[in-house]
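Chemist: Requesting a structural model of the entry that follows:
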Amino acid sequence: MAHFHVFADVHDTAEHIKIRHVDIQDIIEALRMGVDDFMEKPSHYVFLCVIYPIVGFILFRWAFGQNYLQLIYPLVTGFALIGPFAALGFYEISRRRELKMDTSWKHALTVWKTPALPAIAVVGGMLIVLFLAWLFVAQMLYVGIYSTTPPEALGSFLWNVLTSQNGWALIIVGNAVGFLFALAALVTSVISLPLLLDQDVGAYMAIKTSVMACLMNPVPMLAWGAIVAGGLILGSLPLLLGLAVVLPILAHATWHVYRKVIDTSGH
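Modeler: A predicted model of the protein is given here:
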């Protein structure tokens, strides 16, 4: 039945998936290739990626309007959790460029016609749940460690957090917990989503392959996670506008990380 394809391998291709050992140099090379993909037609990619700063701006406005200033930082860092799912269109552009096919931006939108869409939706839904759970935990940490009263002004809130014992406790514990959420997102999605776009192996096998790839290559994959986190922070600083460049580069590079880690020559 069709719904079984959400979790199972519809074409029995999973047995051909082999995980390679990679090093830091491979990660750097994947990043360089991601930059090359972006430079091929940057205007198309920036056009598409303007969506993300706009979404970020909406979230900021929501945080201000609903008096949830304490959630601005978790909202910004939460981009790393849902980024792999939001980057599907860019994976497709890199895939098509690799195959020397037409790479016009319209193909980034047709990615939703892939037969693996139900499985991709499962992984994407998992990342969205992870993002919402992170916001919930961040709010609980704020209430439990810092204050039960919402901050009234952003400037005074930041100053108080940086100059108080409770504020520093919130920073340390919050970032430690946030790291665990980011690690969970990285391990389960860094390979699974590009793999599903490339092959309809089912959500379970895609996530399992992603986890195994990270376990076999812990240092390079952690290095990649650090690059992603650093890029998102830098892109978020100028009112999220830098994400219009950072996000597509990281997305393209993620595709090349997938290609370096996964050997699908038997496919």
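
Chemist: Please make it C-alpha for all contacts and neighbour counts, starting now.
Modeler: Fine.

Chemist: and His44, how far is that from Pro84?
Modeler: 19 Å (C-alpha to C-alpha, to the nearest Å).

Chemist: So those two - more neighbours on which side?
Modeler: Pro84 (26 against 15; other C-alpha atoms under 10 Å).

Chemist: Just give me how far the strand or helix carrying the more buried one sits from the chain centre.
Modeler: Assigning secondary structure by DSSP states H and E places Pro84 in helix 79-86. On the basis of C-alpha atoms, centre = their mean, to the nearest Å, helix 79-86 sits 3 Å off its chain's mean C-alpha point.

Chemist: go on, stretch 120-135?
Modeler: Mean C-alpha position of stretch 120-135 versus that of the full chain (C-alpha atoms, centre = their mean) differs by 11 Å.

Chemist: ok so, going back, go through the helix or strand that comes right after the helix holding Pro84 and flag the buried ones.
Modeler: Remark: after helix 79-86, the chain's next helix or strand is helix 88-98, criterion DSSP H and E. Going by neighbour count (16 or more other C-alpha atoms under 10 Å), the buried part of helix 88-98 is Leu88, Gly89, Phe90, Tyr91, Glu92, Ile93, Ser94, Arg95, Arg96.

Chemist: Could you do stretch 224-238 as well?
Modeler: Trp224, Gly225, Ile227, Val228, Ala229, Gly231, Leu232, Ile233, Gly235, Ser236.

Chemist: Helices of the stretch 51-200 of the chain, residue ranges please.
Modeler: 51-65, 72-77, 79-86, 88-98, 106-109, 117-141, 154-163, 165-189, 192-198 (DSSP state H, counting those that start in this stretch).

Chemist: counting contacts, what elements does the first one pack onto?
Modeler: If I follow you right, that is helix 51-65. Of the remaining helices and strands, those touching helix 51-65 by 3 or more C-alpha pairs under 8 Å, 6 or more residues apart in numbering; DSSP states H and E are helix 72-77, helix 243-261.

Chemist: here's the other one to compare against:
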Amino acid sequence: MHTVFSGPGDAAVGIRRIDARAPSRWLEAAWQDIRHNPLPSLAYGLLFALGGDLILLSLVSHPHLLTFAISGFFLVAPLLAGGLYELSRAREQGEKPLFIESLCAFRRNGQSLALFGLLLALTALLWERFTAIAFALLSGGGAFAGSALLSEILIGGEHLAFVATWSIVGALLATFVFALAVVSVPMIMDRNCDPVSAMATSLRAVAANPGPLALWAVLIVTLTLTGFATLLFGLVVLMPMLGHASWHAYRELVE
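Modeler: Okay, here's the model as predicted:
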């Protein structure tokens, strides 16, 4: 492992090169974070699971909103996990904050977090509009029954061209957001920096470590989809794991 320093026009922040075993180290460290202070971590996971189930149940008859809610989760999760980053930071300092105390992390450099959150919200809105238009075209602009449409896509295997196009566009958008966000929120919270500097650092981290971070992205998607497959209750543990691991990714990547 060695360090790649920023150019003369950037902030003096170094980026470390990592190996392919790094994601497993981050997950192992995340598990230790949960064991150190389990109740706040699992409380976040339970909130994600219960809140997600309520949202999905309310959208089951609206296919474009249902698919947007599932896919859009990947776009906003980096910000939602802010409390988990705070728990990991506190453990490094030998502290064991309560759940309510970890929420105070969102007040640290709150303006920059709000600006970054606005960017994620605008990205999610763009994705929602694309999804809405795509489903409207698929249904011919008519009042297509949500359950029938989802059955055709998920069970009947129909509309393969639509599924392929939607998946490719979604993957490209998610990759873009991942590159911008992989270390941004932890860095904003930890260093009181502005969102532009944090996103620039995130892009440099991805450019310096494309292989290991591609593996990390695949693990995030796989574990999150595993949580969704268990009616979101797998997220009670998996979401804290990914949140804590993302903090350790930031710590290892950024000098």
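
Chemist: Dump the helices and strands packed on helix 51-65 of the first structure into CSV; add distance to Tyr142 of the first structure as well.
Modeler: Listed next are these as CSV, based on distance: least, C-alpha to C-alpha, whole Å:
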stretch, distance to Tyr142 of the first structure
helix 72-77, 11
helix 243-261, 27
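
Chemist: quick one, which of the ones you listed is packed in tightest?
Modeler: Mean neighbours per residue, mean count of other C-alpha atoms under 10 Å, is largest over these for helix 243-261, with a mean of 25.

Chemist: What's the first helix or strand after that one?
Modeler: Of the helices and strands lying after helix 243-261 of the first structure in sequence (DSSP H and E), the nearest is strand 262-263.

Chemist: Might you report the residue contacts of the residue mapped onto Val219 of the first structure from the second structure?
Modeler: Matched by TM-score structural alignment, Val219 of the first structure corresponds to Gly211 in the second structure. Shown in contact with Gly211 of the second structure (C-alpha atoms under 8 Å, 6 or more residues apart in numbering): Ala20.

Chemist: quick one: Gly211 of the second structure is in a helix?
Modeler: Yes - under DSSP: H, G, I helix; E, B strand; the rest coil, Gly211 of the second structure falls within a helix.

Chemist: Thr110 of the first structure is nearest to which of the helices and strands packed on helix 51-65 of the first structure?
Modeler: helix 243-261 (16.8 Å; C-alpha to C-alpha).

Chemist: follow-up on the earlier one: when you check the buried residues of stretch 224-238 of the first structure against the helices, which ones overlap?
Modeler: Trp224, Gly225, Ile227, Val228, Ala229, Gly231, Leu232, Ile233, Gly235, Ser236 (DSSP state H).

Chemist: Skipping adjacent residues, who's closest to the corresponding residue of the second structure for the fifth one in space?
Modeler: The one in question is Ala229 of the first structure. With TM-score structural alignment as the criterion, the equivalent of Ala229 of the first structure in the second structure is Val221. Spatial nearest neighbour of Val221 of the second structure, chain neighbours left out: Phe74 (8.0 Å); criterion: C-alpha to C-alpha, 6 or more residues apart in numbering.

Chemist: Contact partners for the corresponding residue of the first structure for that neighbour?
Modeler: With TM-score structural alignment defining the correspondence, Phe74 of the second structure maps onto Ala80 in the first structure. Counting by C-alpha under 8 Å, 6+ apart, Ala80 of the first structure touches Ala182, Ala185, Val228, Ala229, Leu232.

Chemist: do the same with Tyr68 of the first structure
Modeler: Tyr68 of the first structure touches Trp62, Pro150, Pro151, counting by C-alpha under 8 Å, 6+ apart.

Chemist: top of these by neighbour count?
Modeler: Among those, Pro151 has the most neighbours (other C-alpha under 10 Å), with 16 neighbours.

Chemist: How about that one, nearest residue that isn't a chain neighbour?
Modeler: In space, Pro151 of the first structure is closest to Phe157, 5.9 Å off (C-alpha to C-alpha, 6+ apart).

Chemist: gap between the aligned partner of the one you found in the second structure and Ala81 of the second structure?
Modeler: For Phe157 of the first structure, the aligned position in the second structure is Leu149, judged by TM-score structural alignment. Per C-alpha to C-alpha, Leu149 of the second structure is found 33 Å from Ala81 of the second structure.

Chemist: Also Ala208 of the second structure?
Modeler: Separation of Ala208 of the second structure from Ala81 of the second structure (C-alpha to C-alpha) stands at 24 Å.

Chemist: These two: which has the busier surroundings?
Modeler: Counted by other C-alpha under 10 Å, Ala208 of the second structure and Ala81 do not tie: Ala81 has more neighbours, with 22 against 18.

Chemist: Give the aligned range of stretch 177-184 of the second structure in the first structure.
Modeler: Counting by TM-score structural alignment, stretch 177-184 of the second structure pairs with residues 185-192 of the first structure.

Chemist: Give me the distance from that stretch to the chain's centre.
Modeler: Relative to the centre of its chain, stretch 185-192 of the first structure is centred 8 Å away, using C-alpha atoms, centre = their mean.

Chemist: Perfect, that will be all.
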